[in-house]
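[1] The sequence and its predicted three-dimensional model are supplied below.
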Amino acid sequence: MSFLRKILAVTAFLAFSATAIMHTGSAQAADPENTVILTLKDGDVAIELRPDLAPKHVEQIKKLVRDGAYNGVVFHRVIEGFMAQTGDVQYGNADKDYQPGRAGTGGSSYGNLPAEFSKQPFIRGTVGMARSQAPDSANSQFFIMFDEGAFLNGQYTVVGEVVSGMEVVDKIKKGSKSANGSVDNPDRIVKAIVLADRK
């Protein structure tokens, strides 16, 4: 092996090692208490919650996850190239008292939350809190971005980001464009857990 090839081989090895260390470090740095796993029909989606951006919203989502409130809840509004919305624990649970005509209008018994808007942009994989026209009306519903949506920046609370499983999110059944993303026979969250609770 020539001297130049040896140098290239060593350089490639060092680059690979640095990448492996960075990935290992980031995996160890993940906070299980602020990671939610959504099991969907095509696999798991890991969401890193951001208490640094929206502590009240993160706390409410974790309470609902630990209550089992999101289990069985449908993705009632899914728009190709935009986002998939879910989390209506009142009217959107396909396993109990499902009301398709009202899904998307309900919330939880914990009450609405004051907005926690930030400068964090809405990009592919961002998880934001759904709300009505009133800024302080987010409750249990959230959405996952399929693509960038700068028009949402500073107008909706960013609560987290997908850190693995976006290919699963991409497979969520899409809704009708003419009906603002409303989905017939929608996909659902099979189960949601906080990673720290996984046994």
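    Structure received. Nothing here was measured: the structure is a model prediction, and the numbers come from that model. Numbering: from 1, shown residues only.
[2] going forward, measure contacts and count neighbours with C-alpha atoms only.
    Will do.
[3] Which helix or which strand is home to residue 27?
    Assigned by DSSP states H and E, residue 27 falls within helix 3-29.
[4] Run through the residues that contact the residue most central in space within the chain.
    What sits nearest the mean C-alpha location of the chain, by CA atoms, centre = their mean, is residue 127, with 4.3 Å. With contact set as CA atoms under 8 Å, 6 or more residues apart in numbering, residue 127 has these partners: 47, 142-145, 158-162.
[5] Spell out the secondary structure type for residue 115.
    Here residue 115 is coil, with the state taken from DSSP: H, G, I helix; E, B strand; the rest coil.
[6] count of residues packed around it?
    Look at residue 115: counted by other CA atoms under 10 Å, it has 21 neighbours.
[7] structure B:
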Amino acid sequence: MTRRLFLAQALAAPTLLSGLASAHAQAIRLPAGLDAENTLVIELKDGPVIIRLRPDLAPKHVERIKVLARQGFYNGIVFHRVIEGFMAQTGDPQGTGMGGSQLPNVPAEFSREPFVRGTLGMARSQSPNSANSQFFICFAESSFLNGQYTVFGQVVQGMDLVDKIKRGDPRANGTVSAPPDRMVRVRIASDIR
């Protein structure tokens, strides 16, 4: 049985809303068997991406993502590093890949869960215990990350929308030919009314 959730349009600047299907509430279907409290909904310009969070693998990281989503931290944040055939990275309010939230870093929760297409992992610096707010979504299998980065979720619906995220890395040459794509709104499914 599929549960129906209704997402209100993002209450953000009109430029963030351009490209969304309509000015009316957008209906999405939450796949059967998902726990709404551990389901993340990332609204992109082309529609919603549904992610099953994995507190069984990374309880501290999942809790961090949920806290930041509930604070509205991720709303409007750009995908600052998007590499064809690899991943799309976001979660930095500065949009440079150097920023994070005001919360303390989260210690590593590495697991044996492999990085496959649609896996969400926490970005970090060289220190394994430096994850904060940045994360990435894999476009393809990335086994070289296995056991070195924390897996905290998996896309279960909307991977075709993730595939449409504009490629680029503003840090590569200091300029971007077109504005990067962004997360319009990020919420926990149980909070959507």
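    Sure, I can see it. Everything numeric here is computed off the predicted structure, so don't read it as measured data.
[8] secondary structure element for whatever residue of the second structure lines up with the residue nearest to the centre of the first structure?
    Matched to the second structure by TM-score structural alignment, residue 127 of the first structure sits across from residue 120. Assigned by DSSP H and E, residue 120 of the second structure belongs to strand 119-122.
[9] quick one: the nearest residue to residue 122 of the first structure once chain neighbours are set aside from residue 9 of the first structure, how far?
    Spatial nearest neighbour of residue 122 of the first structure, excluding adjacent residues (CA to CA, 6 or more residues apart in numbering): residue 149 at 5.3 Å. Distance of residue 149 of the first structure to residue 9 of the first structure, given as CA to CA, to the nearest Å: 42 Å.
[10] before we move on, what about residue 143 of the first structure?
    Per CA to CA, residue 143 of the first structure is found 45 Å from residue 9 of the first structure.
[11] Same check on residue 173 of the first structure?
    46 Å.
[12] can you check residue 80 of the first structure too?
    45 Å.
[13] what do you get for residue 154 of the first structure?
    From residue 154 of the first structure across to residue 9 of the first structure, the span is 47 Å (CA to CA).
[14] Neighbour count: these two, which is higher?
    The neighbour count for residue 154 of the first structure versus residue 9, taken as other CA under 10 Å, is higher for residue 154 (16 against 12).
[15] Spit out the contact partners of that one.
    117-121.
[16] aligned partner of it in the second structure?
    Counting by TM-score structural alignment, the partner of residue 154 of the first structure is residue 147.
[17] equivalent range in the first structure for the longest helix anywhere in the second structure?
    Counting residues, the longest helix found in the second structure (DSSP state H) is helix 59-71. Mapped onto the first structure using TM-score structural alignment, helix 59-71 of the second structure spans residues 55-67.
[18] residues making contact with the matching stretch?
    Against stretch 55-67 of the first structure from outside (CA under 8 Å, 6+ apart): 34, 36, 49-51, 70, 110, 113, 116, 139-140, 159, 192-194.
[19] all helices in the second structure, in order from the N-terminus.
    Counting by DSSP H, the helices of the second structure are 14-17, 59-71, 159-162, 170-173.
[20] now those helices as a markdown table including mean neighbour count and distance to residue 7 of the second structure?
    Shown next, in a markdown table, are those (neighbours: other CA atoms under 10 Å; distance: least, CA to CA, whole Å):
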| stretch | mean neighbour count | distance to residue 7 of the second structure |
| --- | --- | --- |
| helix 14-17 | 14 | 13 |
| helix 59-71 | 18 | 15 |
| helix 159-162 | 17 | 17 |
| helix 170-173 | 12 | 31 |
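[21] closest one to residue 95 of the second structure among the ones you listed?
    Among the helices of the second structure, the nearest to residue 95 of the second structure by CA to CA is helix 170-173 (8.8 Å).
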